[in-house]
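Student: sequence first, predicted model second:
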Amino acid sequence: MEVFEQRGNIVAGFDGSDQSREAVLWAAVEAARRSCPLLIVEAQVWPEVSAGHWPGPVALPGWDPTSASAWGTMPPFTDQHVRQRIEQHLAELTDQCRAVAPGISVSVTVVEGTASVALLTAADATEADLLVVGMSGLGSLSRTLLGSTAADLVHSTDRPVVVVRDAPPRLDAPVVLGVDGTNASVRAVGFAFDFAARHGCGVVAVHALSGWPLDVITSAGPSSPETDRSAARNVLYDEFLRPWHDSHPSVPVHIDVVDERPAHTLLDHSEQARLMVVGNRGRGAVRRVLFGSVSHVVLHHAVCPVAIVPGVDS
């Protein structure tokens, strides 16, 4: 059983959107539960400005487009204004974090460059235990870009990544854990039990028979749907869940073995989950292919926060 050692802090990405704000506040609560610092990272690609003006129509804070032309008569707006606005937003966000998680240590940094690179660099520099981002940002383009940021992080790091939706958290709900019976599940199980123990909730471990492994439903022999489910349930508990349940005896555990497709059943469970935890296989080109199925679907379509945890073979 791998022990999750807390080496550093939680790194959370912020882009000014309501969705990323919710992600940062989620990270603040988690930092309080872990008794660790929170680092908020905002990435910026500074635009080129000419004569103190943007080259095209941009909605500026406090600018009324009905009383000013979008082309050339806008008030001067330099990168200094942008920086001041960012600092104001981050100061407000820091206060909000301390309101929802009193006593935590919060720091902020603004990094020039893309979001995924900024977050990965910050995580490496601080030996972070966890990366947290929102799933969507400001406008349709931002939704695409921030969704891409979440996927880039999952592809590029050996740390768990939590993607937070803007839906209110289900504080009375369990952690839903997807287990496929491979090495990709091993660290995910530990992450799920650790989280559940900190937050005082249960774990629902879900395995879909149609996803196979669990050593091909425990190596053949005469079978029926019910015997397959029973065999899979026993293997799941004995080989994957028992060590963590023994070390976290206060965490209630329920095992749900179903005949449906893995992605579909996990999405259904996400509607009744506080957090969904799924494992993921290694980094690099091979993983980019493997990531294209269950983890990808859950990352983009689950309605609750999702933790993608790299497997032991990453």
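Tutor: Received the coordinates, thanks. The structure displayed is predicted, hence computed values, not measured ones. Numbers count the residues shown, from 1 in each chain.

Student: use CA for all of it now, contacts and neighbours both
Tutor: Noted.

Student: so Gly279, which of the three states?
Tutor: strand (DSSP: H, G, I helix; E, B strand; the rest coil).

Student: residue contacts, it?
Tutor: Residues near Gly279 by C-alpha atoms under 8 Å, 6 or more residues apart in numbering: 178-179, 184-188, 295, 308-311.

Student: go again with 6 Å.
Tutor: By C-alpha atoms under 6 Å, 6 or more residues apart in numbering, Gly279 lies in contact with 184-185, 188, 308-311.

Student: by neighbour count, which of the residues you listed wins?
Tutor: Ranked by neighbour count (other C-alpha atoms under 10 Å), those have Val309 at the top, with 31 neighbours.

Student: try this one next to it:
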Amino acid sequence: MSGHRPIVVGIDGSPSSLQAVSWAAREAALRATPLSLITTAFVPGTYGVPIGMPASFFQDEERDGQERLNRAAQAARDAVPGHNIEIVTTLCTGTPAGELLARSADASMLVVGANRRGIIERTVLGSVSSAVATHATCPVAVIRGIPDRDINGHPRPVVVGVDGTQHSEPAISMAFEEAAQRQSELVAVHAWSDIVLELSLDGGTDAEWERDAANETALLSENLAGYADNFPDVKVRTIVVRDRPIRHLREQAEHAQLLVVGSRGRGGFSSMLLGSTSRALMHSVVCPLLIVR
């Protein structure tokens, strides 16, 4: 990834968006890349001030947006003391999702917060993270705001989901890169079926299960081999399970500093821009989730 392509963060003033800024600032420091903070505000239009709003509506919008950006920029600097990262702030006029997606072609990564407490926040604001994760052309990091938890402050492993198809190869590559930069262990989790095998099959002998496990373990090792050669200092631990990839990835994420997955799964339908596994994890994991197209 080019060090000149910025990491772009969407700011809405919520606690989770400030945690997203904190996480992105550390990522920018690790990668020596600029950090771009954006927020949106209404601007004067054809029909003037909305009915019921004060005459100062647009000025208030602009002031509030600039204050959000100032707080975010300070949060970024506080997250990486001693690092002189380049921070650019922009007050935009479009929709939050539209502004972020427009920048995805020239960004090294988009970062959004995802934790919303109220039903309106979850429905309206939460849809921004879903839209961005679904349609962005660059990797997307989704940061869930966890109270009293320093998402940058613990030496936990990086976890990557590997489904054995070409769709997970970009995720594997980026997971190795993240683990190397963070000097952390990489945990590769592979489930050889998306369906619950115990409910779909009439059983099987222990020998058959052992044979399948050996084959899938070999497949996982093959998927990781080339990347391991490029990152010899990264310690890799592998986990091979029969089914339920969402459950197993969620369990590993509880003890991880980052979970990395591909945007599409084994089905790989061209119309399915975001697979069921990545979509489910986006709304449930408690650590930062990185979705790699």
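Tutor: Noted; the coordinates are in hand. What you are looking at is a predicted structure, and each value in this text was computed from that prediction instead of being measured.

Student: if we can go back for a sec, which ones among the contacts of Gly279 of structure 1 map onto strands?
Tutor: Among the contacts of Gly279 of structure 1, the members falling in strands (DSSP state E) are 308-310.

Student: dump these to a markdown table, plus distance to Arg34 of structure 1.
Tutor: Shown next, in a markdown table, are those (distance: C-alpha to C-alpha, whole Å):
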| residue | distance to Arg34 of structure 1 |
| --- | --- |
| Ile308 | 18 |
| Val309 | 17 |
| Pro310 | 20 |
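
Student: hey, where'd the helices end up in the stretch 51-200 of structure 1?
Tutor: Taking DSSP state H, counting those that start in this stretch as the criterion, the stretch 51-200 of structure 1 carries its helices at 79-100, 115-126, 139-156, 186-199.

Student: and for the first one, what are the contacting residues?
Tutor: Counting by C-alpha under 6 Å, 6+ apart, helix 79-100 of structure 1 makes contact with 25, 28, all of which sit outside it.

Student: hey, which of the helices of the stretch 51-200 of structure 1 is tucked in deepest?
Tutor: helix 186-199 (a mean of 21; mean count of other C-alpha atoms under 10 Å).

Student: and the helix or strand following that one with helix 186-199, angle?
Tutor: Tracing the chain past helix 186-199 of structure 1, the next element assigned as helix or strand by DSSP states H and E is strand 203-208. Strand 203-208 of structure 1 and helix 186-199 are oriented at 150 degrees to each other (axes from the mean of the first three to the mean of the last three C-alpha atoms, to 10 degrees).

Student: counterpart of strand 203-208 of structure 1 in structure 2, which residues?
Tutor: Aligning strand 203-208 of structure 1 against structure 2 (TM-score structural alignment) gives residues 186-191.

Student: with structure 1 overlaid, how far apart is that stretch on average?
Tutor: Here the mean offset of stretch 186-191 of structure 2 against structure 1 after fitting is 0.6 Å, by mean C-alpha distance after the TM-score superposition for structure 1.

Student: hang on, the earlier thing: can I get the contacts of Gly279 of structure 1 in CSV with distance to Val106 of structure 1?
Tutor: What follows is the contacts of Gly279 of structure 1, written out as CSV (distance: C-alpha to C-alpha, whole Å):
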residue, distance to Val106 of structure 1
Ala184, 32
Ser185, 32
Ala188, 27
Ile308, 24
Val309, 24
Pro310, 26
Gly311, 29
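
Student: and Leu21 of structure 2, what element?
Tutor: Quick fix: residue 21 of structure 2 reads Val, not Leu. Per DSSP H and E: helix 15-31 holds Val21 of structure 2.

Student: so that helix aligns onto which residues of structure 1?
Tutor: Counting by TM-score structural alignment, helix 15-31 of structure 2 corresponds to 18-34 in structure 1.

Student: if we can go back for a sec, list the buried ones in the match of strand 203-208 of structure 1?
Tutor: Across stretch 186-191 of structure 2, burial judged by 16 or more other C-alpha atoms under 10 Å covers 186-191.

Student: going by distance to Glu27 of structure 2, which of these wins?
Tutor: For the buried residues of stretch 186-191 of structure 2, the residue nearest Glu27 of structure 2 by C-alpha to C-alpha is Leu186; the value is 17.0 Å.

Student: quick one: that closest one and Val160 touch, right?
Tutor: No: the criterion here is C-alpha atoms under 6 Å, and Leu186 of structure 2 misses it with Val160 at 7.5 Å.

Student: picking that back up, the helix holding Val21 of structure 2 vs helix 57-79, what angle?
Tutor: 50 degrees.

Student: what ranges does the stretch 151-293 of structure 2 have for its strands?
Tutor: 158-161, 186-191, 236-241, 258-262, 289-292 (DSSP state E, counting those that start in this stretch).
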